[in-house]
Structure formats: C-alpha cells, structure tokens
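Student: what follows is a protein structure lacking sequence information:
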C-alpha cells in the first residue's frame, strides 16, 4: 500500500474537504476500505456508453487500489454482469457508498460511547466496521437481506478483526431480538419508513435514513423517536442510495409506453418541463405529490427532448416535447387512468404558491398508522402538501 492509497490518506482528504467530522477522523484512518471491496468493482462507463464497466484487481491492481481510496461510490454487485461478455452491466444491486456520504450519515447519528446501533443494509461490512471501531462490536447489529452479501460481509469483518452481530433478514423488520437501539441507520433508499425501525429505537434515539420517490432519489432524513411512539425530523440534505429491494420502482419507463400501440391524441401544455425537472426542489415536491411514477428523457438534435413519465402499475404515461424555439406551449400526450401531467401541473402550482420551498424545509413524521410529510413544522396540515394518501 503506497502513502497515496491508504485509509489514513482517505481520512485526511475527507477531513480537509470538510466531509469528515473530527470525532470520526481517527476511525476512518483505522478502517481500511479496500479490505471490504470485492476483487471486481464496477464504475460508471467513462466512454459515454450507458451502464457500468468492471475494474478487476488482478488485471489492473493500480487502478483498483486507487478507486478503493477515492471519494466515490463503487458498485459491488450487479444483476446483469455477464452481458457484453462481462464487460458491461446496467443494473447495480449493491455498492460501497461514497465515503463522504458514509461520513455524513455517521456524523448525523451523533453517537457517543455506550450507545447501540442498528444498521439496515450491511453491504460490504465497511459501515458496520466503522461503527464497531468507534463503539465496540457488542454495540452494533447489522441486517442484510441477501445471503451472498451477508457471507462476504462476515468474511470481510472477520478478516479485519471486527465482530458486530450480522443478521440475514429483511431490514424493514429490523432485528427485534436485539432491540431497543439508541441509533438506527439505513443504507438503502426507502419511501415508506417501516414502523418497526421506529418501534425498535429507544425514546430519544435517532433514525437516519435515505428517503426518496420515483422521481427523486433522494434526501437524507434525521428522525428523533419521541416518547409517544412516533418519530419525526427534517430533511438534512441529499443522499441518493440504491432502493430497498422491496420498494425498487419499475425501471423501464418506456416499457409502459410501448405497451400501447397507438399513441393518444396530442394536446399542449403551457408548463415548461424544465421548470419542474430542471429544479431539484420542484422535482422533489413533484415526486411527493405525483406518487408511483418514474421519468425518462429522450434527447434529440439541437437541444430538443421528450420527457416521459409513467406509472407502471396502472399503465398510465405522459410525454412532453420540448423544442428550444421560444415557444410557450409544448406538445403533450397522456394515456391511461391517470392524467399524470395534470398532477405534475397541480404539484408545481402548489410548490410555487408555497414559496418554492427548498428540500430542507420538509420533514417527515412516522406513526403506527403511517407517515406524513410536512413543511416547516410538524403537525401543520395547512402548510403541508395535500397528499393522495399516507406517503
């Protein structure tokens, strides 16, 4: 290991950039990220092609080691890694998160000596090792749904001298056998916060998790468990993660479109699609108010594009055509029981009337009956979006 590629160097780089709190600097310097990575990792294709390209430790050890200590996410498991002769994949299923994101989430947990932590999503085991290094093995329980990933994580942890409790199971159920926990952290994106995670967190405890919608993945929530069996807290920033496998949105937007052979009649809309999907705060709000949808963009020449939105469950879809010629109306087609673009227009109007709030003005409250998104203050329905049901 060269001085340029070491856990101490990674910790120093993160701290210098302001991504690593002093309380975690020594921990990051002592836990070697490289020892938690598989011999093959996948990175975004750098040749303009779609998908991910592999980097193999045996074939290119210098590149592999450099990646291990870079502040970037690395895909560790893919669904289709044998396509194109094993040289490209399009569907990642597990990853080693970007170190700055790991650092930020751990800092948000506000741990102290003696606290216990439940982690949802063991992944490579690196995050569990950081927690175990800081708090001790006995204080950390980690749950992972994929038995193959569990086996690899346990081996990684054992080889590096850590022994937190690693449980194979559905993370949405937590690990009641070891509850209650002072802190709970999830390393996969959720849209519905499982109440079991709140229930297994002690009153006064903290829950940190990525939260998103089909249109925006995602934001980072920091919830505090109250004594009345609820948890509530604000959005504290962005944090895109792979979805919890039970909530992964249907990926192929165009499959829903192709299911109808004849397109519906064309109309127009006065809402510029860039106003909604070119502003992250507007997109976040649309994702909340227009649930169960995904979007895709097809680019044409000279700045032209078509925005597609689809709800796979109902077969509903919409398309909006943008042409950069100064026009103030845009070609619109809608199909299915949901008029999706009408919902987008209503969501955008609400967002503008509310003062175009930024994402960090929102928060979430989780109760045994469900969850409720709010704006600025919990329990203020007059200031909250009118949702079609519990989010």
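Tutor: That came in fine, so what should we check first? These numbers come from a predicted model, not from an experiment. Numbering: from 1, shown residues only.
Student: C-alpha from now on. contacts and neighbour counts both.
Tutor: Will do.
Student: residues of stretch 243-263 that come out buried?
Tutor: For stretch 243-263, burial by neighbour count (16 or more other Cα atoms under 10 Å) applies to 243-244, 249-250, 253-254, 256-257.
Student: that stretch spans what distance, first to last residue?
Tutor: Using Cα to Cα, to the nearest Å, the end-to-end distance of stretch 243-263 comes to 31 Å.
Student: sorry, back to before: TSV for the buried residues of stretch 243-263, including distance to residue 267?
Tutor: Shown next, in TSV, are these (distance: Cα to Cα, whole Å):
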residue	distance to residue 267
243	35
244	37
249	28
250	27
253	21
254	20
256	20
257	17
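Student: hmm, which two among those residues are most spread apart?
Tutor: By the measure Cα to Cα, 244 and 257 form the most distant pair in those, at 25.3 Å.
Student: thinking again about what came up before, so which of the buried residues of stretch 243-263 are in helices?
Tutor: In this view, the buried residues of stretch 243-263 that belong to helices under DSSP state H are 253-254, 256-257.
Student: contact partners for residue 290?
Tutor: Residue 290 makes contact with 340, 343-344, 347, according to Cα atoms under 8 Å, 6 or more residues apart in numbering.
Student: specify which member of the residues you listed is nearest to residue 21.
Tutor: Nearest member of the contacts of residue 290 to residue 21, counting by Cα to Cα, is residue 347, at 37.5 Å.
Student: helices and strands around the host helix or strand of that closest one, which ones?
Tutor: Assessed by DSSP states H and E, residue 347 sits inside helix 340-353. Contacts defined by 3 or more Cα pairs under 8 Å, 6 or more residues apart in numbering; DSSP states H and E place helix 340-353 against helix 280-289, strand 316-322.
Student: comparison target, given below:
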C-alpha cells in the first residue's frame, strides 16, 4: 500500500476514534497511530462478527479491499482461534487508545511524559507494544506473552515495523522481574484479581491498568496506583470488554457439578425481580452483581423445553444453581427454583436491591483496594464504604 493511501486510511480511522471519544484524538496518540500502521500487525486472515452470533473470515489474498478496510476500521478483529474459540484479537483502536490514556503514558494535553519503563502484559499482534514504543521509545517497553506462537509472531511484527522492545515469552501473571520496577503496567486481557507480582514489580506511585471480568459480567477497566507499602488502590472505569487472561476450567467443572446437583433437594419460590433486570444487558447492574455475587454466572434458555424463557444461574465455586422462569404471560412474578449450598437467586436479589438503594451506581463509582497481603476489598465511592459487608476476594 502506498503512503498516501495509508495516510487516508489512518485519517479515516482517527475520525472514527474521535467520534467514539467525543473529542479529537490527542496529538501525541494520533502521531503514534500514524507511525504504527495497523495492517502490518495483522495476519493474512482475520475474523469479524457475522451478525448471527458467530464470526466470518476475511482473507487478505482473496479479499484485499475488505481486509484493508477491516484493518483500518474501529472494530475488534479476531486473529487466533483455539479449539473453535477466539483466543487472541486485535482490539478496537479506540479502546487501545483509551487504555493508553488511562495508563497515563501521555500528559492530559497529549504531550509525552518523562521517560519511564512500562510492562505490557499480552503482546498479541504487537500493535499496542509498537504504539508504546512510538510514545516512549523502545528501550522503555517490555512486553510479555504466554503463547509462544503469538510471542514469536508479535516480535516479528515489531521488528518489521522497526521496533525492538524486550519481548518475553512467559506467564503474564508473573510479570517480568528482570526489567522491574516499572512505572506503568498495562494488561491487554481481563482479570478478576490482581496478581501480586504486578504490584511487586510496579514502582511506588506507579500505575496498573487492566480490563476487568467476573463470572457474571466481562466489562470495565481498573486503574490502580501502587503505594510504597506494597498496596494498590483505584477505581473502575466504564469501558472495555477483553478476553480473559486464561480460559476458565472452573466454569466447565461447575456446569457438570450443577447438573449432578439437580437431583438434590430443590427449593421453589416466586420473585418479582425480573430476570432481565439482572441479566438483560444493563452493564451497570451486571457489573455490580459480578463484584458482589462472586462465582455466579448465567445463561438464557429459550428452547421452551422448561418454560418459554428461563434464566439459568450457576456457580463456579460450588454445585449451587438456580432457575428463574417466565411463563410467557406474567411479567410481574417469576418462578424460582434453587438447589445447592448457596441460594444463588437470593444472593442476586439482595445484591440488586442494594444496588438500587445506592442509587443504581454506574461502573465508575466502584473501586478496589489490594492490600499488601493480597486481599482484595471492593468499595463504592470511597474505600471507607465497603461493598456487601466488606466482601474480600481471596488473593490470586
């Protein structure tokens, strides 16, 4: 592709990103995006949503125009499948740039910060690492990738683009002590707990930014500041949905265990809480439930085998399960069935009522403190207002 064509495509992408932001892309980020052509970091085949819940491939050789248009569109592109599931992707450029803004690798006016080191966790295609190199200099960047194939490919992509940061093939949960301490740690995948290694490898006053996930809801981005005592504290932010750090085997175990628990004693009741209120796409409510009802996850059954619509709730930590049935006519009362050591629907109802009582707080009002011993404490508005009687997550 010639230079004028690339400039035009980059301008179009910047316009899309600015529309997402609601303001012009800061000059330093726009310059970095112009220096790092996205298409150089994509494989011959990428996959996009097909509009029917799946993905369709776009091949550079057979569909060069569509492939290039996809490369410079503000959309997520799947770049790797494993066992039929997407396991690596090129994130939306607007999301990438928002993460860089939140990480504070540039000043509020877009100018470059003083030189400091940054550890990226999840190299993937190498695109984000290249942006960091363009912003900070390649000597300041360490990037860690658990997948050996992706690490090798990412390093090749970076070298082809003229960047030679430190590329490490290893477990991102362990970070990379060889280049620590870092002023910034940035993950490109979601987690439900902060590994202590990340905090230990971040300099006091440094910043950790990572997408967040829970069994209930994969959404939100967490930004933490590390203290000299080895603790970290910060708020969640209302954007981003990223693939998890590693596939969860717990959910498969819970599915099987819950199926076995069906024969256990069942408790039936009725509820006025609509299943759509807690699992119908209200991300503020679902994010709150993910924090306050740990381990619970849901699926919808619309086959009509048991009810016209059924919400199925299960637990990654036990054999507990619950179902909430809509009979197709009554939208003010629903039939609940529960079994197992946890009364999952009761927990969800209590957590949802607490969310409403607190004024239906959005994602940004939630925060997290990671203590020096690894205990994770969730809070609302400020650390002195703990969530659900100071529910504490176990250390990772």
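Tutor: Cool, the structure landed. These figures come from a predicted structure and were not determined experimentally.
Student: so what number do they get for TM-score?
Tutor: TM-score of the superposed chains, computed with TM-score structural alignment, normalised by the length of the first structure, equals 0.89; 377 aligned residues with a Cα RMSD of 2.4 Å.
Student: and the gap between the residue minimising distance to the centre of the first structure and residue 266 of the first structure?
Tutor: By Cα atoms, centre = their mean, the first structure has its centre lying nearest to residue 241, at 2.4 Å. Distance, residue 241 of the first structure to residue 266 of the first structure, using Cα to Cα: 36 Å.
Student: now do residue 144 of the first structure
Tutor: In terms of Cα to Cα, residue 144 of the first structure sits 47 Å off from residue 266 of the first structure.
Student: who has more neighbours, the two?
Tutor: Legend: neighbour count by other Cα atoms under 10 Å for residue 144 of the first structure and residue 266, higher for residue 144 (24 against 12).
Student: list the residues that contact that one.
Tutor: Residues 120-123, 150, 166-171 are the ones in contact with residue 144 of the first structure under the rule Cα under 8 Å, 6+ apart.
Student: out of the residues you listed, which is nearest to residue 390 of the first structure?
Tutor: When these are compared against residue 390 of the first structure (criterion: Cα to Cα), the nearest one is residue 171, at 21.1 Å.
Student: OK, contacts around that closest one?
Tutor: By Cα under 8 Å, 6+ apart, the residues touching residue 171 of the first structure are 120-121, 143-145.
Student: recalculate using a threshold of 6 Å.
Tutor: Residues counted as contacts of residue 171 of the first structure (Cα atoms under 6 Å, 6 or more residues apart in numbering) are 120, 143.
Student: aligned partner of residue 339 of the first structure in the second structure?
Tutor: Per TM-score structural alignment, the equivalent position to residue 339 of the first structure in the second structure is residue 343.
Student: sort out for me which of the contacts of residue 144 of the first structure are in helices.
Tutor: Members of these lying in helices (criterion: DSSP H): residue 150.
Student: in JSON lines, list the contacts of residue 144 of the first structure along with distance to residue 35 of the first structure.
Tutor: Formatted as JSON lines, the contacts of residue 144 of the first structure follow (distance: Cα to Cα, whole Å):
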{"residue": "120", "distance to residue 35 of the first structure": "21"}
{"residue": "121", "distance to residue 35 of the first structure": "18"}
{"residue": "122", "distance to residue 35 of the first structure": "15"}
{"residue": "123", "distance to residue 35 of the first structure": "13"}
{"residue": "150", "distance to residue 35 of the first structure": "15"}
{"residue": "166", "distance to residue 35 of the first structure": "18"}
{"residue": "167", "distance to residue 35 of the first structure": "21"}
{"residue": "168", "distance to residue 35 of the first structure": "21"}
{"residue": "169", "distance to residue 35 of the first structure": "24"}
{"residue": "170", "distance to residue 35 of the first structure": "26"}
{"residue": "171", "distance to residue 35 of the first structure": "24"}
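Student: list buried residues within the contacts of residue 144 of the first structure.
Tutor: By 16+ other Cα under 10 Å, these give 120-123, 150, 166-171 as buried.
Student: okay, now the residue nearest to residue 124 of the first structure when sequence neighbours are not counted: neighbour count?
Tutor: Using Cα to Cα, 6 or more residues apart in numbering and skipping the chain neighbours, the partner closest in space to residue 124 of the first structure is residue 153 (4.9 Å). Neighbourhood size, residue 153 of the first structure [other Cα under 10 Å]: 23.
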